[in-house]
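> after the sequence you'll find the predicted model.
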Amino acid sequence: MTRTAVLICPGRGTYNKAELGYLHRHHADKAALFAGFDAQRKDAGQEEVTALDGATRFSVSKYSRGDIASPLIYASALADAQSLAEDIDVVAVTGNSMGWYIGLAAAGALSAADGFKVVNTMGTLMQQQLIGGQLVYPFTGPEWQNSPHRKTELLDLAAEINVREGHDLGLSIDLGGMLVLAGNEAGLKAFEAAVPVLNGRFPMRLANHAAFHTVLQAPVAAEGRKQLGAELFQQPEVPMIDGRGQIWWPGATDTQALADYTLGHQVVKPYDFTRAVQNAACEFAPDLFIVTGPGTTLGGAVALSLVQCGWQGMTGKPAFKARQAEAPLLISMGDEVQRSLVTG
């Protein structure tokens, strides 16, 4: 019996110490795929992806860099997408932030090689320029109670800081129950000083992350458009949901518009991952939401996004956990046990 699934690809920050060796552990059968990626890296004078994955030591300062993390995450996620069991019918693809690029390849709108080219180019440009930074701050309660009022307060605070002289701050990603804010150092520090510390962790700065999805990335977007042509993009084989919640349909996609969005709006405007997940749920009503590896951190944002729209009657953490225990709805391929539920 076929199981329908929305495939969700992760973004930066998901290849960490525990993920070192991910390609070698799970995808020893995909040497030809990785050889192509390694060749692109070698031609650019960069360390090969398989060498990075096969290293004996992990350091945050190195592996959080855009030119290192991005290609590793792409290779891991795309290989996972190609490893699904035969009874899985992917009815739509989406992703978080950089996961949009991976989703393009998983959906067939970019070839595997061209998807890698896009990810490696953009990740390298981000790292070379490293404009601004990002932080994460939650607005939901411990039982995942949605708090639109608190969310509005935090966004209003960011907007107020943004108009101060010398301060840049704004929404980068709407991430389930979290706000990812981005800006310059003055803007980030002002926000950190204005909000209470939660759980001893938040507000949490993200290492080696630039001010993604804000106007500060305009120079990166412009350079990306110079280096990456619209001819790389083609009709997707399955529907794709972007960072606005918009659906790109097979056979009806304007590939120039897709290139313009990917290398324009998507880089310099806020990314609404919450809406992407909710629209995927409501439009396609899948049996499963499958989050590719590496890592498992995106699963929480998917769960919170579903709870916030009351998907299948789930209105909080207890209801979601009960649903998962009964029959898993959300599968994280970065989790060894869950992975076995959807791989061949």
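In hand now; what should we look at? Residues are numbered from 1 along each chain as shown.
> every contact and neighbour count from this point should use C-alpha atoms.
Noted.
> OK, contacts around H209?
Contact analysis of H209 by CA atoms under 8 Å, 6 or more residues apart in numbering lists S64, R65, G66, L130, G132, G133, Q134.
> which of those residues fall within strands?
G133, Q134 (DSSP state E).
> now the contacts of H209 as CSV including distance to N184 and neighbour count?
Below are the contacts of H209 laid out as CSV (distance: CA to CA, whole Å; neighbours: other CA atoms under 10 Å):
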residue, distance to N184, neighbour count
S64, 19, 21
R65, 18, 21
G66, 18, 26
L130, 11, 18
G132, 4, 22
G133, 6, 21
Q134, 9, 25
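> take this one as well and set it beside the first:
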Amino acid sequence: MKRIAILCPGRGSYTEKTLRTLPAGHPWVVRADELRAEYGLPTLSELDRAERFSQVLHLRPANVSLLIWLVTMLDSHAAMEQDECVAIAGNSMGWYTALAVGGALSFDDGFRLVQEMALLQERHAGGGQILYPLVGDDWRRDAARVEAVKAALASSNGHALPSIELGGFAVLAGTEDGIRHLLGALPQVKLGSNTYPFRLMQHGAYHTPLVQPVSDAALETLARLEFRAPRVTLVDGRGVRFTPWATDVAELVRYTLTTQVTDPYDFTKSVRVVLREHAPDELVLPGPGNTLGGICGQILCAEGWRGMQSKADFEREQAGARSLVRSLRR
């Protein structure tokens, strides 16, 4: 039995390859469909069994968030039955999933948190997010790219802001004017086969003060959720731990519905704390896709974990007998 840490993905992980993966008749799938019906929304089973993938339908925040949440819940449960989970973290929306995976929320309340936040984000839509690499193809920090991000933010007149620290990437957010500014101010660069900067589809200005109305509404709409101390240690987007033996539940609620919504989210720091405080044998990535695989590799290299310094070092470790990162749906 391994000591694992589970890292839950954010909203950008769902693709057409995820269709038809929900196990028909599973109690969690049945219950999620019942809860969706209460909201007057298509069931997750209907979305999962669609003949073809639709960006408009499947990537709508109120749909994709719950599809990712449910797949991640199912994967995490299976991983925790097989190995000892010592810590759980998540990227952005993945924090909400982590709460349910770790037992700080029941299945129903975890569902409601994700569904209500997605609906609130649709209701208060505006602005967006872009992705930009801070490393080169070898995953070593590129000082010129770091400085380009700083300069683009500084020249945005407050319309663009940092959003997520994501391994070797910066996620930046802003108003529509801010996004246009970033797309024009940041020099085009390539990482692998992708060209950056690029805008994340149907993403708002998450983790910035621009979404304060979402936080305000969430405090009222989600006041009845029953938070509790987790069964497994949770690490949030500040690197703060909530443990089974020392959790201030009021602070957990406050962070989830206020700070997590309006302040930058540091996924890099959360993984760093997981590594340094819990030293897991393996980082397990549940849920759709493999969006966090390379990002976790970049964080491990930045940490010098097992002496790794570059992408080649990480790939060599992954090919060995003691792989560090396991994506459950790669």
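Now that the structure is in, tell me what you want to look at. Model, not experiment: these values are computed from the prediction.
> now, among the contacts of H209 of the first structure, which is nearest to P318 of the first structure?
Q134 (30.4 Å; CA to CA).
> map the closest one onto the second structure.
With the correspondence set by TM-score structural alignment, Q134 of the first structure lines up against Q129 in the second structure.
> residues contacting the closest residue to that match other than its chain neighbours?
Setting aside the residues directly before and after it, Q129 of the second structure is nearest to A173 in space (CA to CA, 6 or more residues apart in numbering), at 4.2 Å. Contacts here follow CA under 8 Å, 6+ apart; on that basis A173 of the second structure touches 127-130, 160-163, 179, 204-206, 208.
> what do you get for P236 of the first structure?
L104, A107, G108, A109, L110, W248, W249, P250, G251, T253.
> now the buried members of those residues.
Burial by neighbour count, judged by 16 or more other CA atoms under 10 Å, picks out L104, A107, G108, A109, L110, W248, W249, P250, T253 from the contacts of P236 of the first structure.
> need these in TSV (columns: distance to A55 of the first structure).
TSV is the format used below for these (distance: CA to CA, whole Å):
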residue	distance to A55 of the first structure
L104	28
A107	30
G108	31
A109	32
L110	29
W248	38
W249	40
P250	39
T253	41
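> in those, find the pair that's most separated.
Pairwise over these, using CA to CA, the maximum falls at L110 and W249, 14.2 Å.
> translate A98 of the second structure into the numbering of the first structure.
Looks like A98 of the second structure aligns to G103 there (TM-score structural alignment).
> what helix or strand is that match on?
In this assignment (DSSP states H and E), G103 of the first structure forms part of helix 99-106.
> that helix - contacts with which helices or strands?
Contact partners of helix 99-106 of the first structure among helices and strands, from 3 or more CA pairs under 8 Å, 6 or more residues apart in numbering; DSSP states H and E: strand 3-9, helix 66-81, strand 88-95, helix 112-129.
> to S332 of the first structure, which of these lies closest?
Here strand 3-9 is closest among these (CA to CA), at 9.4 Å.
> any idea of the angle the closest one forms with helix 99-106?
Using axes from the mean of the first three to the mean of the last three CA atoms, to 10 degrees, the inter-axis angle of strand 3-9 of the first structure relative to helix 99-106 is 130 degrees.
> what residues in the second structure pair up with strand 3-9 of the first structure?
Under TM-score structural alignment, the alignment places strand 3-9 of the first structure onto residues 2-8 of the second structure.
> show me which residues of that stretch are buried.
Per 16+ other CA under 10 Å, stretch 2-8 of the second structure contains these buried residues: R3, I4, A5, I6, L7, C8.
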